[in-house]
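**Q** Provided below are the primary sequence and the corresponding predicted coordinates.
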Amino acid sequence: MSNSNTQRVKTIFRSKASKALDRMEDPRDTLDDSYDQQVKLLQQVRQAVAEVATAKKRIELQGQEMGTRYARLDAQASEALAQGREDLARAAIERRMMLEGQVGALQRQYASLEQQTAQLQERERRLTDQVAAFRIEKETIKATYTASEAQVRANEAVSGLSSSIQDVGSSLDRARDRVKQMQARAAATDELLASGALTDLTAAPDADIERQLAAVVADAEIDRRIRALRSGTTPSDASPARRGDEPDAWLSIGKGDASPR
């Protein structure tokens, strides 16, 4: 393989390898993957917000139940005193005091969950805005990349077409050179055959003598016609030319009396 062919193969290989890498490292796929990851993260944050809200709702319901019990114990303590049952009133008040501690702990948990909910909701809001902004930028970059890729392909196609045209031009130049060489060779062989330097194997025996005699006769005929023109005598075979206005005049050309004078 010649150096030019080897270089061409290397160039084609590098071009294909580069295109394969471009497909592997397509930024559009990378952007889509990043967007999908951000969407998943946003979904996780929203799920966390929902879970915290659910936990807060459970504590709220539990607090409402404890509040109802707290009010009932207060009513029971009052009724026990009214019935003269101080012992029952004391028991109700003790339970009410214990319930106050439990409610206080529940209130602290509820406040903590409210804070977490507010933080998660703020994080969700920011992340939603970021994902939306990233999506717009992603689509813009993808569209720009696709347009640039199309332009590159168009330029490569034009470049390839230019190379093809150059190759066609080179082929035409080579063909013209071969035609000229063949024409020159044909003319040279004709001259060699005419001079007798080359032997025509297809010609009849003594054809060279006949060819030379024919040349002598043709020269003599030309001399005869020149003498006739100089003397003002019209050659016999020129008479049809005077009848050129007749449709069949051409049939008489060369049919006149060609006997020498």
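**A** Thanks, I have the structure now.

**Q** switch to C-alpha atoms for all contacts and neighbour counts from now on
**A** Fine.

**Q** now the helices for this structure?
**A** Applying DSSP state H to the chain gives helices spanning 3-24, 27-82, 86-195, 207-231, 239-242.

**Q** Quick one: neighbours of residue 96, just the number.
**A** 20 (other C-alpha atoms under 10 Å).

**Q** Actually, residue 167.
**A** Counted with other C-alpha under 10 Å, the neighbours of residue 167 add up to 12.

**Q** now swap in residue 181 and tell me
**A** Every residue meeting other C-alpha under 10 Å relative to residue 181 is counted, giving 12.

**Q** From residue 221, how far out is residue 251?
**A** According to C-alpha to C-alpha, to the nearest Å, residue 251 and residue 221 sit 21 Å apart.

**Q** So for these two, which residue has more residues nearby?
**A** Using other C-alpha under 10 Å as the criterion, residue 251 and residue 221 rank with residue 221 on top: 15 against 9.

**Q** give the contact list for the more buried one.
**A** If a contact means C-alpha atoms under 8 Å, 6 or more residues apart in numbering, then residue 221 has no contacts.

**Q** what's the answer for residue 59, then?
**A** With C-alpha under 8 Å, 6+ apart, residue 59 has these contacts: 106, 109, 110.

**Q** Of those - the most surrounded one?
**A** For the contacts of residue 59, neighbours tallied by other C-alpha under 10 Å; top is residue 110, 19 neighbours.

**Q** quick revisit: the contacts of residue 59 into TSV, with extra columns for distance to residue 127?
**A** Shown next, in TSV, are the contacts of residue 59 (distance: C-alpha to C-alpha, whole Å):
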residue	distance to residue 127
106	31
109	26
110	25
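
**Q** Which one of those is nearest to residue 43?
**A** residue 110 (24.0 Å; C-alpha to C-alpha).

**Q** can I assume the closest one is in contact with residue 58?
**A** No. Using C-alpha atoms under 8 Å, residue 110 is not in contact with residue 58, being 9.4 Å away.

**Q** Okay, residue 27 and residue 220: tell me how far apart.
**A** 91 Å.

**Q** Include distance to residue 256 when you put the helices of the chain into a markdown table, please.
**A** As requested, the helices of the chain are exported to a markdown table (distance: least, C-alpha to C-alpha, whole Å):
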| stretch | distance to residue 256 |
| --- | --- |
| helix 3-24 | 69 |
| helix 27-82 | 92 |
| helix 86-195 | 30 |
| helix 207-231 | 13 |
| helix 239-242 | 7 |
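
**Q** Okay, one more to line up with it:
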Amino acid sequence: MGILSRTSYVIRSKINAILNRSEDPTETLDYSYEKMRDELQQVKQGIADLTTQKKRLEIQKRRLEENVEKHNEQAREAVQQDREDLARQALEKKNSKMTQIEELESQITQLQSTQDDLVEKKNELQGRIEEFRTKKETMKARYEAAEASSRVSEAMSGVGDEMGDVSRAIERAEERTDEMEARSAAMDELQDTGAFDDAMSDKDSIDRELEAGRSASEVDSELETLKAEMGKSSAPESEPETADAESDEASADADLEDVETDVDDEEVEAELEELREEEEEKSAE
């Protein structure tokens, strides 16, 4: 196979594939039915034209027959007047008209035969068209039912084009969501570990850890102060009492009394009230 022949074959095959994909069987059936109806109309028009031509020949034949009768009368009258010459002319015209009539009769007979054939073919074609119309409507109904069933099955199974697009869209959304969640978790982890320094601050991770330690120390110191103000000691109560312990306790009591005398009573009451409110709120929670 030559290059041109092969190229032509490939092009025709691709065009045929495109036509097959774009072809709608229902439209094809309707188009075929309309073409058959057009052919039937053309046959009917041909029969009408043929009949018209036959009628013209029949009219011409009748006129010739009238002329034949007229020439007969002319010949009789000429004989009565002893005008054989005129009688001969009339008979000659009569014979000419008779010849034309015979030719017309032959043509009329042929036209009638052709007309009969066309009418028979027209009736046969009309019957086929009616049969095709019935089959066409049946095929269209079957095709539309099959198409609807196919669409429903594809929708339920998720293999159709539109359902496939929806499935792919859901998959892309899930992948995008997972990616964003992973990125957000990574940013939080890097932020917690101090991998990303604050662009508005000149502190590094060491400064932040030292600052956090200082803050924790300040909290512990403030907690010890509150315990001292409330008369609570952090020393263990399970140690045996000794003379030295009693001396130390007496000394601590003396110191506590000195602290309490130095603190304003109103401030102590206010702090105690805040502590009680905090304890009530914790109890309520």
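**A** Yes, it's here. Here the structure is a predicted model, which means the values were calculated and not measured.

**Q** So which of the contacts of residue 59 of structure 1 is the closest to residue 255 of structure 1?
**A** For these, the residue nearest residue 255 of structure 1 by C-alpha to C-alpha is residue 110; the value is 133.7 Å.

**Q** Identify the residue of structure 2 aligned to the closest one.
**A** For residue 110 of structure 1, the aligned position in structure 2 is residue 108, judged by TM-score structural alignment.

**Q** so who does the closest residue to its match other than its chain neighbours touch?
**A** Distances taken as C-alpha to C-alpha, 6 or more residues apart in numbering place residue 54 nearest to residue 108 of structure 2, at 5.7 Å, with adjacent residues excluded. By C-alpha under 8 Å, 6+ apart, the contact set of residue 54 of structure 2 is 108, 111, 112.

**Q** And residue 54 of structure 2? What does it align with in structure 1?
**A** Per TM-score structural alignment, residue 54 of structure 2 is aligned with residue 56.

**Q** Residue 172 of structure 2 corresponds to which position in structure 1?
**A** The equivalent of residue 172 of structure 2 in structure 1 is residue 167 (alignment by TM-score structural alignment).

**Q** so how far is residue 227 of structure 1 from its match?
**A** 60 Å.

**Q** for residue 194 of structure 1, same thing?
**A** Distance, residue 194 of structure 1 to residue 227 of structure 1, using C-alpha to C-alpha: 29 Å.

**Q** neighbours around residue 74 of structure 2, how many?
**A** Count around residue 74 of structure 2 with other C-alpha under 10 Å applied: 19.

**Q** Quick one: map it onto structure 1.
**A** Using TM-score structural alignment, residue 74 of structure 2 pairs with residue 76 in structure 1.

**Q** Residue 69 of structure 2: neighbour count?
**A** Around residue 69 of structure 2 there are 12 residues (other C-alpha under 10 Å).

**Q** quick one, what contacts residue 108 of structure 1?
**A** By C-alpha under 8 Å, 6+ apart, residue 108 of structure 1 has no neighbours at all.

**Q** now swap in the one 4 residues further on and tell me
**A** Shown here is residue 112 of structure 1, which makes no contacts under the criterion C-alpha under 8 Å, 6+ apart.

**Q** before we move on, the earlier item: the match of residue 110 of structure 1 and residue 60 touch, don't they?
**A** No. When contacts are counted by C-alpha under 8 Å, residue 108 of structure 2 is not listed as touching residue 60 (10.7 Å).

**Q** The match of residue 54 of structure 2 and residue 123 of structure 1, how far apart?
**A** Taking C-alpha to C-alpha as the measure, residue 56 of structure 1 falls 18 Å from residue 123 of structure 1.

**Q** Repeat that for residue 208 of structure 1.
**A** With C-alpha to C-alpha as the criterion, residue 208 of structure 1 and residue 123 of structure 1 are 111 Å apart.

**Q** what's the answer for residue 140 of structure 1, then?
**A** Using C-alpha to C-alpha, residue 140 of structure 1 is found at 26 Å from residue 123 of structure 1.

**Q** Which one's more surrounded, these two?
**A** Taking neighbours as other C-alpha under 10 Å, residue 140 of structure 1 and residue 123 compare with residue 123 leading, 16 against 12.

**Q** Structure 2: which residue goes with the more buried one?
**A** Aligned partner of residue 123 of structure 1 by TM-score structural alignment: residue 121.

**Q** List the contacts of its match.
**A** Residue 121 of structure 2 neighbours (C-alpha under 8 Å, 6+ apart): none.

**Q** and if you look at residue 43 of structure 2?
**A** The contact partners of residue 43 of structure 2, by C-alpha under 8 Å, 6+ apart, come to 118, 122.

**Q** How about residue 174 of structure 1?
**A** Counted by C-alpha under 8 Å, 6+ apart, residue 174 of structure 1 has zero contacts.

**Q** so which strand or helix has residue 259 of structure 2?
**A** Here residue 259 of structure 2, judged by DSSP states H and E, is contained in helix 243-262.

**Q** That helix aligns to what range in structure 1?
**A** Under TM-score structural alignment, there is no match for helix 243-262 of structure 2 anywhere in structure 1.

**Q** List the contacts of that helix.
**A** If you take C-alpha under 8 Å, 6+ apart as the criterion, helix 243-262 of structure 2 is touched by 228, 229.

**Q** ok, back up a step: verify the stated contact: the match of residue 74 of structure 2 with residue 91.
**A** No. Under the criterion of C-alpha under 8 Å, residue 76 of structure 1 is not in contact with residue 91, lying 9.7 Å apart.

**Q** Look up how far residue 155 of structure 1 lies from residue 67 of structure 1.
**A** Counting by C-alpha to C-alpha, the gap from residue 67 of structure 1 to residue 155 of structure 1 is 78 Å.

**Q** Show me which of these two is the more surrounded one.
**A** With neighbours defined as other C-alpha under 10 Å, residue 67 of structure 1 and residue 155 compare such that residue 67 has more, 15 against 12.

**Q** Tell me the counterpart of that one in structure 2.
**A** Using TM-score structural alignment, residue 67 of structure 1 sits opposite residue 65 in structure 2.

**Q** can you tell me which residues contact its match?
**A** Residue 65 of structure 2 neighbours (C-alpha under 8 Å, 6+ apart): 97, 98, 101.

**Q** Now with 6 Å, please.
**A** Not one residue lies near residue 65 of structure 2 by C-alpha atoms under 6 Å, 6 or more residues apart in numbering.

**Q** Mind listing what's buried along stretch 205-216 of structure 1?
**A** For stretch 205-216 of structure 1, a neighbour-count test (16 or more other C-alpha atoms under 10 Å) marks residue 208 as buried.
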